[in-house]
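1. Got a predicted structure here, sequence first:
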Amino acid sequence: MRIIGTADADHLLTWTAVTEAIRDAHRLPQAEIGDMLLSRDGRSLLNRGAWIEGLGIALKSVTVYPDNPRRDPPLPSVQGGMLLFDEDSGAPTALVDGILVTKWKTAGDSVLGAKLLARPDSRRLLICGAGTVARTLIPAYGELFPDLEQIILWNRSTDKAEALAAECAGNDIPVTVATELAEAVAAADIVSTATLSKEPFLKGEWLSPGTHVDLIGAFRPDMREADDTLLQRAELFVDSRRTTFGHIGEIQIPLDAGTITPDDVLGDLHDLCAGTAGRSSPDAITAYKNGGGAHLDLMVGALIRRLVEAGDSRG
């Protein structure tokens, strides 16, 4: 069994390659998936398995410890690993660093959703959050949206947003910091949220016509980032109905309250990649919930394994 760490594969990947792998895998039979989430005192153990005919089998286990970055020395908030299995024999073939898979899967999922839903002439991106995911969204959106003219960061702790912006001082696309969220949202073409918020902070009344909203952060049943008005104003899409309905508060809480109905979700990545769903007009507001299911981990993990093995054969 091959052990693949970040140093083995990170340099081999591009956001274009990741989004193409996810798009191509959505042409295969739909995945069989299963999740198990354990939580205690705000910390979580998340286990996700997937089986895609023609691609393979994967099981990813990660811990989410939100306070880890505040340790001395700081630790990643998300840690874990993913096992890949051969579909024919059932034998384990690789153990891949979970941080590596999560990094490329999470942002890759979102930028693919944005590529399929956001207006092609989008010029201004607002990222809410200043943690690990926000850091990866900057190059991901920069690669998939080369016409972006500005990336704006907003975070409840402004100093963290300023520190991340300082890291990006040499970025091809200027990275600045906003202190007034409502104004930043109103001026944005794409709004991407990557926080650990339990309460909605992004208000639908702030959005301008034509905005695309990329909702990443809420991954537990008790978490939300967008308010009811946003979900009601937007044309709503998810990466997978099966991993968001019944699992993620961003969707399930308003479903339970009757704020939205299942029919209000107009499509998922299977529909978007097939071209059977999408934005209705340039002025429509679109919202995409990144649920990050195990099938996406498998798609990215299989790509990582292929690239590493291709490098081995060349070496």
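-> Received it, and whenever you're ready, just let me know what you need.
2. going forward, measure contacts between C-alpha atoms and count neighbours the same way
-> Will do.
3. any idea how far residue 6 is from residue 104?
-> Note on residue 6: its distance to residue 104, by CA to CA, to the nearest Å, is 11 Å.
4. okay, these two: which has more neighbours?
-> Remark: of residue 6 and residue 104, residue 104 carries more neighbours, 25 against 13, as counted by other CA atoms under 10 Å.
5. what's near enough to touch that one?
-> With contacts taken as CA atoms under 8 Å, 6 or more residues apart in numbering, residue 104 has the following neighbours: 15, 18, 300.
6. Name the residues of the strand or helix carrying the last one that come out as buried.
-> Read it as residue 300. Secondary structure here is read from DSSP states H and E; on that basis residue 300 sits in helix 294-314. For helix 294-314, a neighbour-count test (16 or more other CA atoms under 10 Å) marks 294-305, 307-308 as buried.
7. Now flag whichever of the residues you listed is closest to residue 75.
-> Of all the buried residues of helix 294-314, residue 75 sits closest to residue 297, with 22.2 Å by CA to CA.
8. ok, now how distant is the closest one from residue 5?
-> As for residue 297, its distance to residue 5 is 15 Å (criterion: CA to CA).
9. Then residue 147?
-> Distance from residue 147 to residue 5, counting by CA to CA: 33 Å.
10. Leaving aside the residues adjacent along the chain, what's closest to the residue nearest in space to the middle of the chain?
-> Centroid-nearest residue in the chain, with CA atoms, centre = their mean: residue 106, separated by 3.3 Å. Counting by CA to CA, 6 or more residues apart in numbering, the nearest residue to residue 106 once its immediate chain neighbours are dropped is residue 292, at 6.3 Å.
11. can you give me the helices for the protein?
-> 6-9, 15-25, 98-117, 132-144, 158-167, 181-187, 228-233, 241-244, 249-257, 269-274, 294-314 (DSSP state H).
12. and here's the other structure:
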Amino acid sequence: MFPANHKAPTRPNPRGSRVRRDLSGSWWNSAHALLDADRIFSVMSPADAVNALSSALVAGFDPADDLSRVVNPIDKGQLLLMPSEVGTGIGIKVMTLGRDNPERGLPVIQGSYLMFDGDTLAPTAVLDGAALTTLRTPAVSVVGIRPALERFDGPLRLVVFGTGPQGTSHVDTLADVVSEPFADVTFVSRAPENVGDDVTFVSRAPENVGDDVISRGSVVAAGSPELDAVLTRADVVVCATPAEEPLFSADAVRSDVVVIAMGSHSPGAREVPGALMARAQVVVEDVETALREAGDVVLAIADGDLSRDDLLLMKDVVRGDAELDPSRPLVFKTVGMPWQDLAVAQVVLERATR
């Protein structure tokens, strides 16, 4: 037994022990912001996200300089890594896409966003990745078409293919940036019986239409006569589905229609018909990214309906360097890029830590 006043002999610190103490949990908690979904949404509106993305482009960021996204197939879905450096900010989103999660009552998209200091490269914050994605995805779409909305004089008429979270979030984001309420919003569903509570399926019996139709929109079935009627009136068409074939015919929409195509993001899938791409001005985030991932673009080029030289860049549209023709359709094909998460996350962190 050692005496009560015994002291252990002093021994040199093992290699790296000081570093391990510096990286302890208490250091992490005191030096990092941990932002959950509620906090993110409390400091950032959809319009704020739109403005954050626009500001990054106006300030000179070129999406062509963005870091590469990595998509890894895994047993139950996909693992996505999306790193980026914008201005003085550095960040990476780590997300999983679980294909079986809806059957378990879980979200398809889950993950986190990790931010770093631009000078020291030390971690500075962790954000809820799904919440960040929910904000930035429709914001990207709206940034790409906002200059084209000037061609419409009155309240907008929207048609939205897809009744999931992306469909409704696109409506909410557009509503947050336009100056007056929509004339009408119509969702298109291939399975109306699966529509959630935030949209209402419009049957032939008017008494079945709920009160939320007024605030959110009505729903028609894909392929129905009602769909043909609303498409001919639509100012803006949002395609937010995993479809692999065109959702509508090219002659179903007006010559000045504005189309967002964001649901399909593989080179073999498309939501927009090639004939519409042929007569439209087509905007993409980045040419090389579009040629790798944007099936609407890849397939239209393969069919001879479009050429690489026809593509307009999102940054040029936002900066006013691209001339838009209001007599032609405009199609914005977006697949999502890492810089977009970081541009929004930087503003979220700044506001949350004031």
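-> Cool, got the structure. Nothing here was measured: the structure is a model prediction, and the numbers come from that model.
13. what's the TM-score here?
-> Scored by TM-score structural alignment, normalised by the length of structure 1, the superposition of the two chains gives a TM-score of 0.89; 305 aligned residues with a CA RMSD of 2.3 Å.
14. Can you add distance to residue 121 of structure 1 and give the contacts of residue 104 of structure 1 back as JSON lines?
-> Converted to JSON lines, these look like this (distance: CA to CA, whole Å):
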{"residue": "15", "distance to residue 121 of structure 1": "19"}
{"residue": "18", "distance to residue 121 of structure 1": "22"}
{"residue": "300", "distance to residue 121 of structure 1": "28"}
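15. closest to residue 97 of structure 1 among these?
-> Where these are concerned, and distances follow CA to CA, residue 97 of structure 1 has its nearest neighbour in residue 300, at 11.9 Å.
16. What is the equivalent residue in structure 2 for the closest one?
-> The pairwise alignment with structure 2 assigns residue 300 of structure 1 to residue 344, based on TM-score structural alignment.
17. Whatever residue of structure 2 lines up with residue 36 of structure 1 - how many residues pack around it?
-> With TM-score structural alignment defining the correspondence, residue 36 of structure 1 maps onto residue 70 in structure 2. By other CA under 10 Å, the residues close to residue 70 of structure 2 number 12.
18. What of the one 10 residues further on?
-> Applying other CA under 10 Å, we find 17 other residues in the vicinity of residue 80 of structure 2.
19. what residues are up against the aligned partner of it in structure 1?
-> Here residue 80 of structure 2 is matched to residue 46 in structure 1, going by TM-score structural alignment. Neighbouring residues of residue 46 of structure 1 by CA under 8 Å, 6+ apart: 35-38, 61-64.
20. Mind doing that once more with 10 Å?
-> Applying CA atoms under 10 Å, 6 or more residues apart in numbering to residue 46 of structure 1 gives the contacts 35-39, 60-64, 80, 219-220.
21. do residue 79 of structure 1 as well
-> Contacts of residue 79 of structure 1 by CA under 10 Å, 6+ apart are 45, 61-65, 97-100, 102.
22. what residue of structure 2 takes the place of it?
-> Using TM-score structural alignment, the equivalent of residue 79 of structure 1 in structure 2 is residue 110.
23. mind checking how far its match is from residue 116 of structure 2?
-> 20 Å.
24. got it, and residue 318 of structure 2?
-> According to CA to CA, residue 318 of structure 2 and residue 116 of structure 2 sit 27 Å apart.
25. Check residue 312 of structure 2 too.
-> Going from residue 312 of structure 2 to residue 116 of structure 2 by CA to CA gives 32 Å.
26. Any chance of the buried residues of helix 294-314 of structure 1 in TSV with distance to residue 239 of structure 1 as columns?
-> Output for the buried residues of helix 294-314 of structure 1, formatted as TSV (distance: CA to CA, whole Å):
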residue	distance to residue 239 of structure 1
294	11
295	10
296	9
297	13
298	14
299	13
300	15
301	17
302	19
303	19
304	21
305	23
307	25
308	27
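27. out of those, who's nearest residue 278 of structure 1?
-> Distances from these to residue 278 of structure 1 were compared by CA to CA; the smallest belongs to residue 296, at 20.0 Å.
28. which non-adjacent residue is nearest the closest one?
-> Taking CA to CA, 6+ apart, and ignoring the residues beside it in sequence, residue 296 of structure 1 has residue 105 as its nearest neighbour in space, at 6.4 Å.
29. Show me what the one you found lines up with in structure 2.
-> Under the alignment (TM-score structural alignment), residue 105 of structure 1 pairs with residue 136 in structure 2.
30. pretty sure its match contacts residue 41?
-> No: Residue 136 of structure 2 is not in contact with residue 41 according to CA atoms under 10 Å; the separation is 11.5 Å.
31. between those two, who's got more neighbours?
-> Higher neighbour count among residue 136 of structure 2 and residue 41: residue 136, with 25 against 16, using other CA under 10 Å.
32. ok, that one - contacts?
-> With contact set as CA under 10 Å, 6+ apart, residue 136 of structure 2 has these partners: 46, 48-50, 52-53, 142, 173, 336, 340-345.
33. How about residue 128 of structure 1?
-> If a contact means CA under 10 Å, 6+ apart, then residue 128 of structure 1 has 134, 152-156, 161, 178, 181, 184-185, 191-195, 201-202, 215-217, 225 as its contacts.
34. go again using 6 Å as the cut-off
-> By CA atoms under 6 Å, 6 or more residues apart in numbering, the contact set of residue 128 of structure 1 is 154-155, 193-194.
35. can you check residue 221 of structure 1 too?
-> In this structure, residue 221 of structure 1 makes contact with 247-249, judged by CA under 6 Å, 6+ apart.
36. Map it across to structure 2 for me.
-> With TM-score structural alignment as the criterion, the equivalent of residue 221 of structure 1 in structure 2 is residue 267.
37. again with residue 197 of structure 1
-> Across the two structures, residue 197 of structure 1 finds its equivalent in residue 243 of structure 2, going by TM-score structural alignment.
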